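Asks: No letters, just coordinates:
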């Protein structure tokens, strides 16, 4: 299970999500760009800047809820711990 944070090209929006298949979920977010009915589509938010692996769904959902409750500044600090330049993470090449 994964907890992940996405942003938009201007880094003005952050989205926190949870999934059991990060590659598939990123693809789905990318397909919904511009879809007014969902958050990531409306705000063009599909750039992966942070993720962490969790042992199971219970842990992942708990962590997602925890992060969603944080301030923007605290989320930015979390991203910066592993991705200080906020580069888009390519799962094929990421070593972070």
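Replies: All right, it came through fine. Every value quoted in this text rests on a predicted model; they were computed, and no experiment measured them. Residues are numbered from 1 along each chain as shown.
Asks: CA atoms for contacts and neighbours, from now on please.
Replies: Fine.
Asks: now the helices: where do they sit in this structure?
Replies: Along the chain, the segments classed as helices by DSSP state H run 22-31, 39-42, 57-68, 72-82.
Asks: Against residue 11, how distant is the closest residue to residue 55 other than its chain neighbours?
Replies: In space, and not counting its chain neighbours, residue 55 is closest to residue 1: 6.5 Å by Cα to Cα, 6 or more residues apart in numbering. Between residue 1 and residue 11 the computed distance is 25 Å (Cα to Cα, to the nearest Å).
Asks: A further structure is provided below for comparison with the first:
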């Protein structure tokens, strides 16, 4: 299942947005430091937000959209779904109803 996800560092000062077809494998690669030099450098290993999608193309479009948002808008989206900014796992319940499904 395709996902858009947002990672952050332990102090929650930096965000990384991307999409993937296999979120578990992707998160493992980020945690191992093999997915992206940026996430390795800034220790972006905490999943703080994600959205599931039916099609990878839709997830890619949503990731592109979120990357163009102002920082405050990104934080508002994250805080609506995860107010305590806790690190999530993909086994967590459905993402918050505050996150609206994205459609093209």
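Replies: All right, it came through fine. These figures come from a predicted structure and were not determined experimentally.
Asks: so what number do they get for TM-score?
Replies: Remark: TM-score between the superposed chains equals 0.90 [TM-score structural alignment, normalised by the length of the first structure]; 93 aligned residues with a Cα RMSD of 1.6 Å.
Asks: deepest of the helices of the first structure, which one?
Replies: Highest mean neighbour count of those: helix 39-42, a mean of 18 (counted as mean count of other Cα atoms under 10 Å).
Asks: Quick one: average offset of that one versus the second structure, please.
Replies: By mean Cα distance after the TM-score superposition for the first structure, the fitted helix 39-42 of the first structure averages 0.4 Å away from its aligned residues in the second structure.
Asks: In the second structure, what range does that helix match?
Replies: Under TM-score structural alignment, helix 39-42 of the first structure corresponds to residues 38-41 of the second structure.
Asks: quick check, distance from that stretch to the centre of its chain.
Replies: 15 Å (Cα atoms, centre = their mean, to the nearest Å).
Asks: now do stretch 63-83 of the first structure
Replies: 10 Å.
Asks: quick one: contacts for the residue nearest to residue 55 of the first structure?
Replies: 18-21, 53-57, 60 (Cα atoms under 8 Å, 6 or more residues apart in numbering).
Asks: May I ask which two of the residues you listed are separated the most?
Replies: By the measure Cα to Cα, 21 and 55 form the most distant pair in those, at 13.3 Å.
Asks: TSV for the helices of the first structure, including distance to residue 92 of the first structure?
Replies: TSV is the format used below for the helices of the first structure (distance: least, Cα to Cα, whole Å):
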stretch	distance to residue 92 of the first structure
helix 22-31	10
helix 39-42	22
helix 57-68	22
helix 72-82	16
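Asks: Of all those helices, which one is nearest residue 91 of the first structure?
Replies: When the helices of the first structure are compared by Cα to Cα, helix 22-31 sits nearest residue 91 of the first structure, at 7.5 Å.
Asks: Mean deviation, the closest one versus the second structure?
Replies: With mean Cα distance after the TM-score superposition for the first structure, helix 22-31 of the first structure averages 0.4 Å from its match.
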